[in-house]
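In: Provided below are the primary sequence and the corresponding predicted coordinates.
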Amino acid sequence: MNKRILGKDLEVSSIGFGCMGMSHAYGTVSTRKEAEALIAEAIECGCTFFDTAEIYGTTEDPHHNEKLLGEVLKPYRDKIVLASKCGIRFDETATTVNKPLIPDGRPETIRASIDGSLQRLKTDHLDLYYIHRIDPTVPIEETAGAMKELMEQGKITHWGLSEADEDIIA
């Protein structure tokens, strides 16, 4: 499979594996056996980039996807690029079936989120950690500062933004 460089130097397979559907949003939750078979096949096909988020889960287990991937990807950890996202949560006070998302890019939230993700994913670092949604109430420089701290601590090697507009990126 072809490779691509994200940012300056993060090499990934040109086709990545978005793991959300194994736990969230698209039908039934995958069993561990199903996830193992699917991920083994993806790796055999040359996929090296696996993406999740702390909110991909179920009502009963809001972090199901990270926990599942922590178990299933463990044997491959030194051969893959592992990414997760932080910076949003569901509005649990909402009465709607699809609960609204609330962006939260505060540095204290990011610092707390990484520790939970690392534990659930059974790894000492993430190759890519990014903000799931931009929080309009927090200056992006504060969010970037928190990510820089995580890099300095060795908890992440790269960081990024999801669904950011041109002004935020600039």
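Out: Yep, it's here.

In: Going by C-alpha atoms from here, please, whenever you check contacts or count neighbours.
Out: OK.

In: quick one, strands of the chain?
Out: Assigned by DSSP state E, the chain shows strands spanning 3-6, 10-13, 17-18, 49-51, 81-86, 88-90, 101-103, 128-131, 159-161.

In: could you dump these to JSON lines with distance to G27 and mean neighbour count?
Out: Rendered in JSON lines, the data for the strands of the chain read as follows (distance: least, Cα to Cα, whole Å; neighbours: other Cα atoms under 10 Å):
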{"stretch": "strand 3-6", "distance to G27": "30", "mean neighbour count": "12"}
{"stretch": "strand 10-13", "distance to G27": "26", "mean neighbour count": "17"}
{"stretch": "strand 17-18", "distance to G27": "15", "mean neighbour count": "14"}
{"stretch": "strand 49-51", "distance to G27": "19", "mean neighbour count": "22"}
{"stretch": "strand 81-86", "distance to G27": "21", "mean neighbour count": "23"}
{"stretch": "strand 88-90", "distance to G27": "19", "mean neighbour count": "17"}
{"stretch": "strand 101-103", "distance to G27": "20", "mean neighbour count": "16"}
{"stretch": "strand 128-131", "distance to G27": "25", "mean neighbour count": "23"}
{"stretch": "strand 159-161", "distance to G27": "27", "mean neighbour count": "18"}
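
In: also this one, for the comparison:
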Amino acid sequence: MQQRHLSPLKVSALALGYMGMTYGYGEVHDKKQMVKLTHKGLELGINFFDTAEAYGEDNEELLGEAIKPFRDKVVVASKFGIYYANPNDKYASIFLDSSPSRIKSTIEGSLKRLKIECIDSYY
């Protein structure tokens, strides 16, 4: 797998985005299958994984579970600024908030759900 430089990080040319795994388009997928998919991606050389609070709290929890045995080999990206009145209802009202207090609470929540100490790319 080709790699690219993302500042000091070295990431695979392809990233595995988590949006559709628990939230988004179509049906929610089986959690065990998504963990297997993540592990297959790692096996094929993907080391860059993307999630967001806006994809529902279970999305970050799923990624955290899937990468736990490989944390030192992966790069985790997450996002802030968009959130839902009810984070597990994709039809709930959407809000935009990039205030310092919202960024702080969002990253604290993401770190807790991912069960990691550092998010490598946060935007």
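Out: Structure's in. What do you need? No experiment lies behind these values; they were computed from the predicted model shown.

In: quick one: TM-score?
Out: Overall, the chain-to-chain superposition scores 0.90 on the TM-score scale (TM-score structural alignment, normalised by the length of the second structure); 120 aligned residues with a Cα RMSD of 1.5 Å.

In: re earlier: nearest to S30 of the first structure, of the strands of the first structure?
Out: Checking these against S30 of the first structure by Cα to Cα gives strand 17-18 as the closest, at 13.7 Å.

In: And that closest one against the second structure, how far off on average?
Out: For strand 17-18 of the first structure, the mean distance to aligned residues of the second structure following superposition is 0.5 Å (mean Cα distance after the TM-score superposition for the first structure).

In: Give me the range in the second structure that that strand lines up against.
Out: Mapping strand 17-18 of the first structure onto the second structure (TM-score structural alignment) gives residues 16-17.

In: Select the longest helix from the first structure.
Out: Across the first structure, the longest stretch assigned as helix under DSSP state H is helix 107-121.

In: Tell me the residues of the second structure aligned with that helix.
Out: Using TM-score structural alignment, the residues of the second structure aligned to helix 107-121 of the first structure are 100-114.

In: wait, I110 of the first structure sits on I88?
Out: No: under the criterion of Cα atoms under 8 Å, I110 of the first structure is not in contact with I88, lying 9.9 Å apart.

In: May I see the strands of the first structure arranged in TSV, with distance to S30 of the first structure as well?
Out: Putting those into TSV (distance: least, Cα to Cα, whole Å) gives the following:
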stretch	distance to S30 of the first structure
strand 3-6	28
strand 10-13	23
strand 17-18	14
strand 49-51	16
strand 81-86	19
strand 88-90	22
strand 101-103	24
strand 128-131	24
strand 159-161	28
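
In: quick one, which of those is nearest to R120 of the first structure?
Out: In this view, those are compared for proximity to R120 of the first structure by Cα to Cα, and strand 81-86 is the closest at 11.1 Å.

In: ok now that closest one, how far from the chain's centre?
Out: Here the centre of strand 81-86 of the first structure is set off from its chain's centre by 3 Å, with Cα atoms, centre = their mean, to the nearest Å.

In: mean shift of it relative to the second structure?
Out: Average distance, strand 81-86 of the first structure versus aligned residues of the second structure after superposition (mean Cα distance after the TM-score superposition for the first structure): 0.7 Å.

In: which other helices and strands contact that strand?
Out: Strand 81-86 of the first structure is packed against strand 49-51, helix 107-121, strand 128-131, with contacts defined by 3 or more Cα pairs under 8 Å, 6 or more residues apart in numbering; DSSP states H and E.

In: change it to 10 Å
Out: When contacts are defined as 3 or more Cα pairs under 10 Å, 6 or more residues apart in numbering; DSSP states H and E, strand 81-86 of the first structure packs onto strand 10-13, strand 49-51, helix 107-121, strand 128-131, strand 159-161.
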